[in-house]
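Participant: need a 3D model of the following:
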Amino acid sequence: MHDSPARRKTRPGRWRWAKRLVAAVVLGLVCACAWVLVAHERVRLDGEHELTEARAEVTDADPDWTWEKLNAARKKPPAGLNGADLVPEIKAATEPEWGQAFARDEFASRLDPLPNVQFAPDVLAQARRDLKGSADAVRLARQLKHRPTGHREIELAPNVVGTLLVDTQNTRLVADLLRWDVTLAIEDGDIRRASDSLLALLNASRSIGDEPLFVSQLVRMAVRSVAVRYTELALAQSPSVPLIELQAALAADAEEPLLLYGTRGERAALDRLFDNLQTGVVPLEEVLGPRPKNLWGWQDHAHLPMDRATALRRMTACVEAARRPLHEQAPALAAIPEPPADPHLVISGATLSTVENVAQAFWRTSAQARCAVVGIACERFRQQHRRWPGALTALVPAFLPAVPLDPYTGEPLQFAKLESGAVVYSVGSDRRGDGGTLDSVSNTAPRFRLWNPDQRRRPAPPAPAPEREPPP
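Facilitator: Okay, the predicted model is just below:
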């Protein structure tokens, strides 16, 4: 069959249109790719410009802000007085089974009585067995009395989230040893040992020093809270414990800018993490989780400079807030604007919530420490005058240089005389002020409780009867 002249005439025209269509598609793809590449480069360049400006801003405000410079400028204790050096020695001397007995259900509800109530005999007996097995560790821990500061070098992991702080975390173990040593010293009537171990317990917290990470400072706050708790217990069980040196140490520690230490360090560590992400030392997946293996996953890297600049500026605003007096820090943090609603700014978007969580712990524990300072002054007043002060202003200047301020209000801490004793308290984060009680229920606000002499060292409640096996 032969093509007609008409068919032979139109076929070349069809091929020309097909070629034009293919060329148009190819050209469109090339243009799309070029547009994506240009957009990618524009995002990256805009981010780099913002990052350069952000780094210049923070350098003007804080010249030693980078991880290397910040750590080089940290204070170091005199030789032989570094509390941090003792922590690994204490850990090594502690029996591996330490604390396991108290994890059993039989002790669960009896390890935190009111401070003026004695521990049950079987609890004390178990504590004696545990301390006897770790006697060398306890002797080492008591040496912290003479080491009020500490310093350790922190080696950041490439992915800074994975940085190990083993020795810092072991400070909790040291605090556990010392709190039971305080308890048993009081039981034994060894007031000198109880006083030494109380100061060593506070100095266990201070051994963390100005470690520039939030985890470190949270451990320091937690151990300081234990020291405050057992100071309260010591006064409720043995009012003859020497107080002047302990009050001075607590007063100094209560004013340590722990939030500032942590925020400056986290800013520097976060910037190091961004640097490792941008250079490929740390895969993006390690921080953000699995990323799509396509164009959008590739685009994530273009947004890192802008994310880094945003994080740096937000953390710098947090640092400036942390430099303020305690009662001004919450409003300053609240005034920091939210980051732009950009799904690519993933890391910087989480910075402020982290700082706020640590700040809440800092304000609470600082209020606790300030209440303890005033509570000790109240006890010293009572020992001298055989009564509680009528108001906290009566403590000035003989027992306090001034009444400390409540971190939540900027007003002086509050004081209440009750039927069974007295309490110094803060209004707390909810501003309710329900810390002005001696019971164990209304304890949402920071406080320091003191009992009248006839209400101290109350006997332990009877041990709970063992549960009977149900009849077959």
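
Participant: going forward, measure contacts and count neighbours with C-alpha atoms only.
Facilitator: OK.

Participant: who does the helix or strand containing Ala39 touch, helix- and strand-wise?
Facilitator: Remark: Ala39 resides in helix 5-61, with elements defined by DSSP states H and E. Under the contact criterion of 3 or more CA pairs under 8 Å, 6 or more residues apart in numbering; DSSP states H and E, the helices and strands touching helix 5-61 comprise helix 295-302, helix 304-322.

Participant: quick one: list the elements packing against the longest one.
Facilitator: Helix 304-322 is packed against helix 5-61, helix 258-278, helix 326-334, helix 351-385, with contacts defined by 3+ CA pairs under 8 Å, 6+ apart.

Participant: buried deepest among the ones you listed, which one?
Facilitator: Per residue and on average, the most neighbours among the helices and strands packed on helix 304-322 fall to helix 258-278, with a mean of 23 (mean count of other CA atoms under 10 Å).

Participant: what's the angle between that helix and helix 295-302?
Facilitator: Our comparison of helix 258-278 with helix 295-302, counting by axes from the mean of the first three to the mean of the last three CA atoms, to 10 degrees, yields an angle of 130 degrees.

Participant: right, and the helix or strand after helix 258-278?
Facilitator: Past helix 258-278, further along toward the C-terminus, the next helix or strand under DSSP H and E is helix 284-288.

Participant: check which residues of that following helix are buried.
Facilitator: Neighbour-count burial for helix 284-288 flags Leu284 (criterion: 16 or more other CA atoms under 10 Å).

Participant: double-check that Phe415 belongs to a strand.
Facilitator: Yes. Membership of Phe415 in a strand is supported by DSSP: H, G, I helix; E, B strand; the rest coil.

Participant: what about it, neighbour count?
Facilitator: 23 (other CA atoms under 10 Å).

Participant: can you name the residues that contact it?
Facilitator: If a contact means CA atoms under 8 Å, 6 or more residues apart in numbering, then Phe415 has 391-392, 422-425, 436 as its contacts.

Participant: will you turn those into JSON lines that also has distance to Ala24?
Facilitator: Rendered in JSON lines, the data for the contacts of Phe415 read as follows (distance: CA to CA, whole Å):
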{"residue": "Ala391", "distance to Ala24": "88"}
{"residue": "Leu392", "distance to Ala24": "85"}
{"residue": "Ala422", "distance to Ala24": "87"}
{"residue": "Val423", "distance to Ala24": "83"}
{"residue": "Val424", "distance to Ala24": "81"}
{"residue": "Tyr425", "distance to Ala24": "77"}
{"residue": "Gly436", "distance to Ala24": "80"}
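
Participant: next, the structure of the following sequence, for comparison with the previous one:
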Amino acid sequence: MEDDKLSASTTGLSWATRLTLGCLLTPVILGLLVIIGGVVWYRSFVAEGQRAVQAEVAKIRASGSPLTSVELNASYQPHPDREDVTTELLAAIASLERPEIKAQAKVLPILDNGPEPPTPGQSWAQLAEVEAYLTAAADVGKFFESLPARNPTARFPVDLTAAIAARLDHVSTIRSAARLNSLQFHADLHRTNFDQAAERPLQSFALAQCLEAEPTTLSQLIRIAIIGMAVKDTEELLRHTSPTDDQLLSLQLAARKVDMLSGLKTAIEGERAFGYTVSVCPLSMLKGGKFTADEINEFAKSMPNRPADVALILSWYRRYLEGANDSVPAGMKVADEIELEVKELEKSPLKIMYVQSLLLLPALKAAFIAVARTEAQCKSLDATLAAHRYRQANGNWPTKLEELVPKYLSAIPLDPFNGQPLLVSQSNSEFKVYSVGENQIDDGGKWSKTDRSDYGFIATWHNQASENKEPQ
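Facilitator: Presented below is the predicted three-dimensional model:
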């Protein structure tokens, strides 16, 4: 009997122990299974990312585009079919950095904080100050006068191997030089030097060409700003004088030279090279560290530490370029798609796996919109000046753009925002050609400094006899 009790007691203890051990070991086993599963998933995730990186890199290599900042620095060269004016340009704009000239600029319009120039024919209190500044910066003006006939290009002495740490100091100085040229334009108008005034937009267009090969979005946005000045000054020119047919044709040809997509594609390739270099180099680059070309080349031989992250951003850049190679509308469509993907990824728990992509991808949708806007303005300028020439020859505006082809226009200009023909609005005194803009709606060709529903150009018609006399 006692043996039976002892056996039962022993058996009961054994099951209790087993149950306890089971309760303790089950979460441990489950935890181990989760860890093993996570390791297997992560290794598969990394392997898939490595394959994707290899595929994207192979496509870049096949295209002949630069992959790293070292290759980008080597590929950044002046346009082979144009005159390299780098040395002269840098020597001319260097004078703008002199302390006395910078001090003068601070109180002047367009350059800095001075009030806007009044309408030509009205008294301009700062005209003497403006002309004193322009005299002090005469080297810049003299160089600009030579640009339109030279079809210029440039390769600025910037070291792009530094990737995102590269210094682009020349860009702000060139923007200041473009503003100086616009200021000279307004001074010419006020002194009724209309022939000289008609040359200034041509000089701005030519200056913008010098930035066309720059492989950064910042440089391309400055180039866009300079072209915008040229367009604005051309519109102002037609408000106050009647240029000759030859002058109008020269402005048309300058606008036709503007190739915004080419510059944007170069910038996208440059930003991609910067991003890839950062992805294969130590994190100190993000903190301003600088590596030699040899060091970067050595780092680039290894697979990035975050292959899936790098593969994603490379695929985004590839898609941007594919869209840009098609057309501006196609590029903007891709930009919209990627923007949605970025927003979805930012909401996902997996966003921690793609931090680098989310951090390094530039705002390329805004760049595409800026390119489309500038292209719309240049095409509208071309068509509107064609209409102005038509009226000079025939005494009336054309009723439609088709009447301008082929004598005044090579083809009907298409709206970069939707791929359809640009729109026309006219009155006896004005002829307007415009784009529907990014909202894709015809707002009647209305725009202002604060509201850019549409984008375009207005040609004003007036009698030569009504032009303003030289102000006192």
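
Participant: can you redo the helices and strands packed on helix 304-322 of structure 1 as TSV with distance to Leu86 of structure 1?
Facilitator: What follows is these, written out as TSV (distance: least, CA to CA, whole Å):
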stretch	distance to Leu86 of structure 1
helix 5-61	36
helix 258-278	21
helix 326-334	31
helix 351-385	24
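
Participant: which of the ones you listed sits closest to Thr149 of structure 1?
Facilitator: Evaluated over those, closeness to Thr149 of structure 1 peaks at helix 258-278, with 13.5 Å, by CA to CA.

Participant: residue boundaries of the strands in structure 2?
Facilitator: Assigned by DSSP state E, structure 2 shows strands spanning 83-84, 152-153, 423-426, 430-435, 455-460.

Participant: tell me which strands and helices the last one is in contact with?
Facilitator: If you count contacts as 3+ CA pairs under 8 Å, 6+ apart, strand 455-460 of structure 2 packs onto helix 217-240, helix 364-394, strand 430-435.

Participant: just so I know, which of these lies nearest Arg452 of structure 2?
Facilitator: Taking those one by one with CA to CA, helix 364-394 is closest: 9.7 Å.

Participant: so where in structure 1 does the closest one end up aligned?
Facilitator: Under TM-score structural alignment, helix 364-394 of structure 2 corresponds to residues 355-385 of structure 1.

Participant: quick one: the matching stretch to structure 2 mean distance?
Facilitator: Compared with structure 2 after fitting, stretch 355-385 of structure 1 has a mean deviation of 1.2 Å; criterion: mean CA distance after the TM-score superposition for structure 1.

Participant: quick one: distance of that stretch to the chain centre.
Facilitator: Centre-to-centre, stretch 355-385 of structure 1 and its host chain are 18 Å apart (CA atoms, centre = their mean, to the nearest Å).

Participant: with stretch 278-297 of structure 2 instead?
Facilitator: Between the centre of stretch 278-297 of structure 2 and the centre of its chain there are 25 Å (CA atoms, centre = their mean).

Participant: now the end-to-end length of that stretch.
Facilitator: In stretch 278-297 of structure 2, first residue to last residue: 12 Å (CA to CA, to the nearest Å).

Participant: got the contact list for that stretch?
Facilitator: Residues beyond stretch 278-297 of structure 2 that count as contacts (CA under 8 Å, 6+ apart) turn out to be 68, 70, 161-165, 277, 299-300, 302-306, 310, 356.

Participant: mind listing what the residue lying closest to Ala163 of structure 2 once chain neighbours are set aside touches?
Facilitator: Leaving out its chain neighbours, the residue that sits closest to Ala163 of structure 2 by CA to CA, 6 or more residues apart in numbering is Phe274, at 4.6 Å. Taking CA under 8 Å, 6+ apart as the definition of contact, the neighbours of Phe274 of structure 2 are 68-69, 163-164.

Participant: map Phe274 of structure 2 across to structure 1 for me.
Facilitator: Residue-level alignment of Phe274 of structure 2 against structure 1, with TM-score structural alignment as criterion, gives Ala269.

Participant: before we move on, what about Pro413 of structure 2?
Facilitator: With the correspondence set by TM-score structural alignment, Pro413 of structure 2 lines up against Pro404 in structure 1.

Participant: so the closest residue to that match other than its chain neighbours versus Leu405 of structure 1, what's the distance?
Facilitator: Nearest non-adjacent residue to Pro404 of structure 1, counting by CA to CA, 6+ apart: Pro412, 5.8 Å away. Taken as CA to CA, the spacing of Pro412 of structure 1 relative to Leu405 of structure 1 amounts to 4 Å.

Participant: before we move on, back to that, can you list the strands of structure 2 in TSV and add distance to Leu237 of structure 2?
Facilitator: Rendered in TSV, the data for those read as follows (distance: least, CA to CA, whole Å):
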stretch	distance to Leu237 of structure 2
strand 83-84	28
strand 152-153	24
strand 423-426	18
strand 430-435	14
strand 455-460	9
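
Participant: could you pull out the helices for the stretch 1-150 of structure 2?
Facilitator: Read by DSSP state H, counting those that start in this stretch, the stretch 1-150 of structure 2 holds these helices, from start to end of the chain: 2-63, 69-75, 86-93, 99-105, 127-136, 138-146.

Participant: tally of neighbours for Ser205 of structure 1?
Facilitator: By other CA under 10 Å, the residues close to Ser205 of structure 1 number 31.

Participant: residues contacting the alignment partner in structure 2 of it?
Facilitator: Ser205 of structure 1 is assigned Ala208 in structure 2 as its aligned equivalent, the criterion being TM-score structural alignment. Under the criterion of CA under 8 Å, 6+ apart, the contact partners of Ala208 of structure 2 comprise 223-224, 226-227.
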